[in-house]
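Visitor: The following block contains a protein sequence and its predicted model.
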Amino acid sequence: MPLLEMRSINKSFPGAKVLKDADFTVEKGEIHALLGENGAGKSTLMKILTGIYRKDSGDIRFDGKALAVHGPREAEALGIVMIHQEFNLVPPLSVAENIFLGNEGPFTRWGTILWPALVEASRRFLDQVGLAVAPTRPVDELSVGEKQLVEVAKALSKEAKLLIMDEPTAALTETEKEKLFSIMRALSGRGVSIIFISHRMEELFAICDRVTVLRDGAYIATRPIQETTIDELVSLMVGRQVEDRFPKAVVAPGEMILEAEGLQNDRLKGVSLHVRAGEVVGIGGLMGAGRTEVGRAVYGLDRATGSLRLKGRNGENFSGLFHHPAEAIAHGVAMVPEDRKDEGLVLLASVKENLALPTLDRRARLGVIDQAEERRMVDGYVKTLQIKTATTEQPVRNLSGGNQQKVVFGKCLETKPRLLILDEPTRGVDVGAKVEIYQLINELAASGIGILLISSDLPELMGMSDRIYVMYEGRITGHFTGQSVTEEAFMRCATGGGQ
C-alpha cells in the first residue's frame, strides 16, 4: 500500500485552473522526484498536501487513511513535513531553539523551558544528520549547508513519515550536496519517504527512485529513474523535444566593454578580468569562492579598491569604481541579482510596476508619469520576453519563478545596458524557461552587450560561456575558453590548484 495517494486533484484560482485531475503516488521509503516547469502545479499540489491550500476536488489518502488537513501544523502532526527552498529558520536563535521552535511542549514545566533537556534532545537529531555543531550555537553563524541540515534535523524532530524537499541543493557545495544525499539515503533506508523537487536534472539520477512529471497542472507520467533519460524527462515536461539544453550562439567579440584590475576587499584578493562586446564571460567556483562578490563590486554594491575601465552606453569612457548601483546604471551597467525575491523584485507590486520602476524618470514630465508610454513599454517586454501573466496588474509574487526572472531581466534591459551582470540567472528555473533565458542571452550578446555570467552550475557555464574565470578563496585560479575547459580542470582550479 502506498504511503501517499493523491487522485484527481483539482484547484482553481481566480482566472486560472492550476491543477487538472492531477495524480501523485509515493511508496513507503522511496525518494520520489516531482518534476515540471515553473507553473506546472508542483507547489500548489504540495501546498494542498500540507494544508496551506484547500483542494477543490479529488481524494488524498495518507498512510491508508483519508487525509483532510487545515494547516501545516495538522500535517506535521501526521508526519508530513516540508522543507522550503527559503529556510524557515530564525537566525539569532540557537540551533536547538530552531529545531524545537513551536514544539517546546515536551520540554516545559510550569511554563518554564527545561533548557538542558531541549539541548540534549536536539543533539540527538543533529547526530542523525551528521551535523557536528553545538546546539547552543546561533544559526546565523552557520554555513548554508549547515542550515540545510538544521532544517532536516527540525523535520526529524517532528517524526516525519513524508519529507518534502524543495530545491534543497540550490545553494550547496558539491561536498554539502553529497552529505545531504547520504542523509536522504539513510532516511529512506529507515522507511521515511521523500518528495524531491529540483530543476537540476542530473541530481534526480543520483538520488531518486522514481520521478513524476506534471505539465500545465495535469499528470503526465511516472517513470522508474533507471528507465528514463534526461532527454525524455525534458520532453515530458515541456511537451516538445528540446534539441539543445545549452543553445550557445557564436558571436564575434567586439570592443572592450569592461576591464577590472586588482579588485580587492575582505572577500576579493586582487581580481582582474575583462569583457568584450558580444562576449559571455563566465565566473565559476565553489560556494564562498567570491563569484557573487565580483559582480557586486563591479556594480557598486560592495566597496572595493582597484579600478574599472568601462566603455559606457553612449561611448563615453569611465575610469574608477562605482560607489552606488545608480552610478553604475547611469554608465550602462545592469545586474540580475542572485536572490530575485529579496533583491530583484518588489513582490507585492504588479508586473507593470516592477518593470517600470528603474526608469520612471524617463517617462515623467513635471512629476507626472506618461501612462500610455509606460503601458507600451511594459506590454513590449511581456511580449518579447514571453512573460506568462494573466494581466500586467497581477502581483509579481503570483508568477512562477521563471516568469519572475523574466521580469527582472526586463527591468535590467529597459536601462539599456552595455554590460549585463547575471548572477545565478537560472536558479530555481525549470528546463524550458532555462532554454528561453539562454536564447535571450544569445540575443543580447548578438546585439553587442557584454555579459558577465556568474553561476554555480558548471554545465551551464561550460555550455553558454565564451570564456570562464575560475575562483578560489577570492582569487582567480584559472582562465579557460568555453571549448577548452573540462570538468577536471575546472575542479582543480576551484579547489586551489593551478591550471
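Guide: That came through, no problem.
Visitor: contacts and neighbour counts: CA atoms only from here.
Guide: OK.
Visitor: Nearest spatial neighbour of residue 427, chain-adjacent residues omitted?
Guide: residue 170 (7.1 Å; C-alpha to C-alpha, 6 or more residues apart in numbering).
Visitor: in what helix or strand does the one you found lie?
Guide: In this structure, residue 170 is located outside every helix and strand according to DSSP states H and E.
Visitor: and it, how many residues sit next to it?
Guide: When counting by other C-alpha atoms under 10 Å, one arrives at 17 neighbours for residue 170.
Visitor: Which helix or strand lies directly C-terminal to the helix or strand containing residue 212?
Guide: Element membership for residue 212, per DSSP H and E: strand 210-215. Reading on from strand 210-215 to the C-terminus, the next helix or strand found by DSSP H and E is strand 218-224.
Visitor: Which other helices and strands does that next one contact?
Guide: strand 16-26, strand 210-215 (3 or more C-alpha pairs under 8 Å, 6 or more residues apart in numbering; DSSP states H and E).
Visitor: could those strands go into a markdown table alongside mean neighbour count and distance to residue 277?
Guide: Compiled in a markdown table, those are given as follows (neighbours: other C-alpha atoms under 10 Å; distance: least, C-alpha to C-alpha, whole Å):
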| stretch | mean neighbour count | distance to residue 277 |
| --- | --- | --- |
| strand 16-26 | 19 | 42 |
| strand 210-215 | 24 | 38 |
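Visitor: for comparison:
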Amino acid sequence: MTGSEENILEFNDVVKSYPGVMALSHVSLAFRKGEVHAIVGENGAGKSTLIKMTTGAVIPTSGSITIDGERFTRLSPAKAREKGVAVIYQEFNLVNELSIAENIFLGDPIALHGFINKKAMVKKSQEIFDMLGINVNVMSQVKDLTTGYKQLVEIAKAFTHDVKILIMDEPSASLTTNEVDTLFSIIHKLESKGVTVVYISHRLEEIFEISDRVSVLRDGHMIGTYPTASKTKDQLISLMVGRQFSEQFPDRSGSTEEEVVLRAEHLSGPKVKDASFTLRKGEILGFGGLVGAGRTETVQLICGINRLTGGKITYKGKDFVARDPLDAINKGIVMAPEDRKEQGLMLHMSVGENIAFPSYHVCSKLGFINFSRTNQIIRKYIESLSIKTPSQEQLVRNLSGGNQQKIVLAKWLARDPEVIILDEPTRGIDVAAKAEIYEIMVKLVESGKSVIMISSDMEELLGMSDRIVVFCEGKVTGELKKSEFSQESVLSLASVNNSTEKEHKYE
C-alpha cells in the first residue's frame, strides 16, 4: 500500500440536500496522504457533489470537511486552493481563441512589474508539458486541438501551483492507451512525493491498475471503502449498482453478412492521407488508433463535414460524395460525435425537442409541424432506448451523461439510417449506462444496420468490434479479424510509423 496512515482529507457525516433531492446522505470518508484513492459509482451517485464540496463550489447542508488538520463547515474556492486542492474536471474549462499557455494561466497569469509576463508563462507551460512527456507547441490555439489534447491541457493546468490533493474526474476519457500510460506515470510521481490523488473513472480497469483504495457511492450513500486489490471487477460493479451484474459486453446472435454497404478507397482530406476500409451490413466496425491518428477526420469526410480531396467512396454500390452533412443524413449516414454536449445536443432545449429536431421536416406538411406524429416519435425512442427522464419536457442539460448519449442516438435513429457512426460512444458514462448503449448497438446491427465505432477504450474496442481498422498519422495501417484481436496487435499497428513511442507527435 502506497501512502501513509495519516489522513489529508476527511468528510465527516456530510449531508447535501436540494429541494426534493438528497445528493449526499451522511457520508463519512477519509483520504490518506500520498495515496491514489478511487471513487466509483453510477452517474447520480454523488461523486460530483463530493468533488464540488472539496473545491468549495458546493456548501454542505450539514457535516464538515477536514483538510490537512483544519476543519471546515464551509469552504470557499480560494480557501480550498490555499489548502492545496486542485481538480481536473471532465468538462473542459478552456477558451478556444487563446493559446495553450494562455489557457494554463487563465485567471492567474504570471506578472512582472504589474504586466503579464507571456514569456514566463510560455516557459513554465513548456516545462509542465515536458514533465508530462507530451510534445506540443504551447503557442498553439486551443481551438485547433482535438478533444484528447484539450484534456491534456486541463491536466497541465493543475500543475501550475503546489498541489497536496489532486482530484481527477474522468481524466482519461479522451485518451488512448499511450496517453493513459503517460498519465499514470505522472500520478506515480505525485504519489511518491506525498500528493494524494483522488481518481474518479468509469473505466474500472484503470481503477484496479492505479489505485490503492476504492470508495463506492450509490444513490448518495457511502457503501464502503476497500483495498482495491481485495475486490474483483464484478464485485465492484455489484456494489455500485446494488445488484448482480451480467457480462459487460452483450452476446451477439447470428453473424455478420458479407454484403458491403460502404467502401472507402485511399481517402484523403484534412489530417487524412490514405484511408481504405469496407463496412459490411450488420457489423460493428471498430476504428482504433492514437488520438490524432485521423479516425474522426476520416468519418468526417464520409459525412460531408470535411471536403474529400482524394480517393473514392462507394455507398450501397454507387459512387458517393456527401455535399454536406445534411446530404449524408438524407442518404442514410448519421454520426454521433465525440463531444455530445458541444456538438451532439442542444442543452438548453428539452428531451423531446432534441429527439425530434432532425425529423421535423418529415413530420411537417405545408410548413406546419404535425405535433401528434412528432410526439409519437419522441415517445417511441424514450421508451425503446429506456431514456430516464421525468418527462419529454425535461431540459437535456439536467440528465446524466448516459441518458444524454441515448438522446443523441435517438434523434438519429428516428431518421432510420443505414450507417451509424459512433465517435467515443461511452465516453464519461457509468458501467450500467455503457451496458445499455452496447445493447442498443447490438440490436442495431442485428436489425441489419451497420455501425462504425471509434473508441479509445481498448477494452470496448476489443469487446464490441467484429473487425478493427487501425489508423496511424492519417493512414490505415492494418485490419484485424476477431481471431487476431489483442491490445498488442492494435498498438503495434497504431504506432507502425514511429520508431519509438517517444516520437509520437501531438498535433
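Guide: Great, that's in hand. What you are looking at is a predicted structure, and each value in this text was computed from that prediction instead of being measured.
Visitor: Once they're superposed, tell me the TM-score.
Guide: The TM-score (TM-score structural alignment, normalised by the length of structure 1) is 0.90; 491 aligned residues with a C-alpha RMSD of 2.6 Å.
Visitor: rewinding a little: onto which residues of structure 2 does the strand holding residue 212 of structure 1 map?
Guide: Counting by TM-score structural alignment, strand 210-215 of structure 1 lines up with residues 213-218 of structure 2.
Visitor: can you tell me which helix or strand the residue nearest the centre of structure 2 belongs to?
Guide: For structure 2, residue 427 is the residue whose C-alpha lies nearest the centre (C-alpha atoms, centre = their mean; 2.9 Å). Residue 427 of structure 2 belongs to no helix or strand when assigned by DSSP H and E.
Visitor: That one touches residue 174, doesn't it?
Guide: Yes. Using C-alpha atoms under 8 Å, residue 427 of structure 2 is in contact with residue 174, at 7.3 Å.
Visitor: still on that earlier bit, how far away is the residue nearest to the centre of structure 2 from residue 140 of structure 2?
Guide: 25 Å (C-alpha to C-alpha, to the nearest Å).
Visitor: just residue 417 of structure 2 next, same as before
Guide: Distance, residue 417 of structure 2 to residue 140 of structure 2, by C-alpha to C-alpha: 38 Å.
Visitor: can you check residue 201 of structure 2 too?
Guide: With C-alpha to C-alpha as the criterion, residue 201 of structure 2 and residue 140 of structure 2 are 29 Å apart.
Visitor: try residue 456 of structure 2
Guide: 24 Å.
Visitor: Over to residue 428 of structure 2?
Guide: From residue 428 of structure 2 to residue 140 of structure 2 the distance is 26 Å (C-alpha to C-alpha).
Visitor: Could you do residue 28 of structure 2 as well?
Guide: Residue 28 of structure 2 is 44 Å from residue 140 of structure 2, by C-alpha to C-alpha.
Visitor: do residue 240 of structure 2 as well
Guide: Distance from residue 240 of structure 2 to residue 140 of structure 2, by C-alpha to C-alpha: 41 Å.
Visitor: More neighbours: which of those two?
Guide: Neighbours were counted for residue 240 of structure 2 and for residue 140 using other C-alpha under 10 Å; residue 240 has more, 24 against 16.
Visitor: Superpose on structure 2 and give me the mean offset of the strand or helix carrying residue 97 of structure 1.
Guide: Taking DSSP H and E as the criterion, residue 97 of structure 1 maps to helix 95-99. Comparison of helix 95-99 of structure 1 with structure 2 after fitting gives an average deviation of 4.1 Å (mean C-alpha distance after the TM-score superposition for structure 1).
Visitor: quick one: contacts of the following helix or strand past that helix?
Guide: Following helix 95-99 of structure 1 in sequence order, the next helix or strand is strand 108-109 (DSSP H and E). By C-alpha atoms under 8 Å, 6 or more residues apart in numbering, the surrounding residues in contact with strand 108-109 of structure 1 are residue 114.
Visitor: check the fit of the match of strand 210-215 of structure 1 onto structure 1 and give the mean distance.
Guide: Looks like 1.0 Å for stretch 213-218 of structure 2 (mean C-alpha distance after the TM-score superposition for structure 1).
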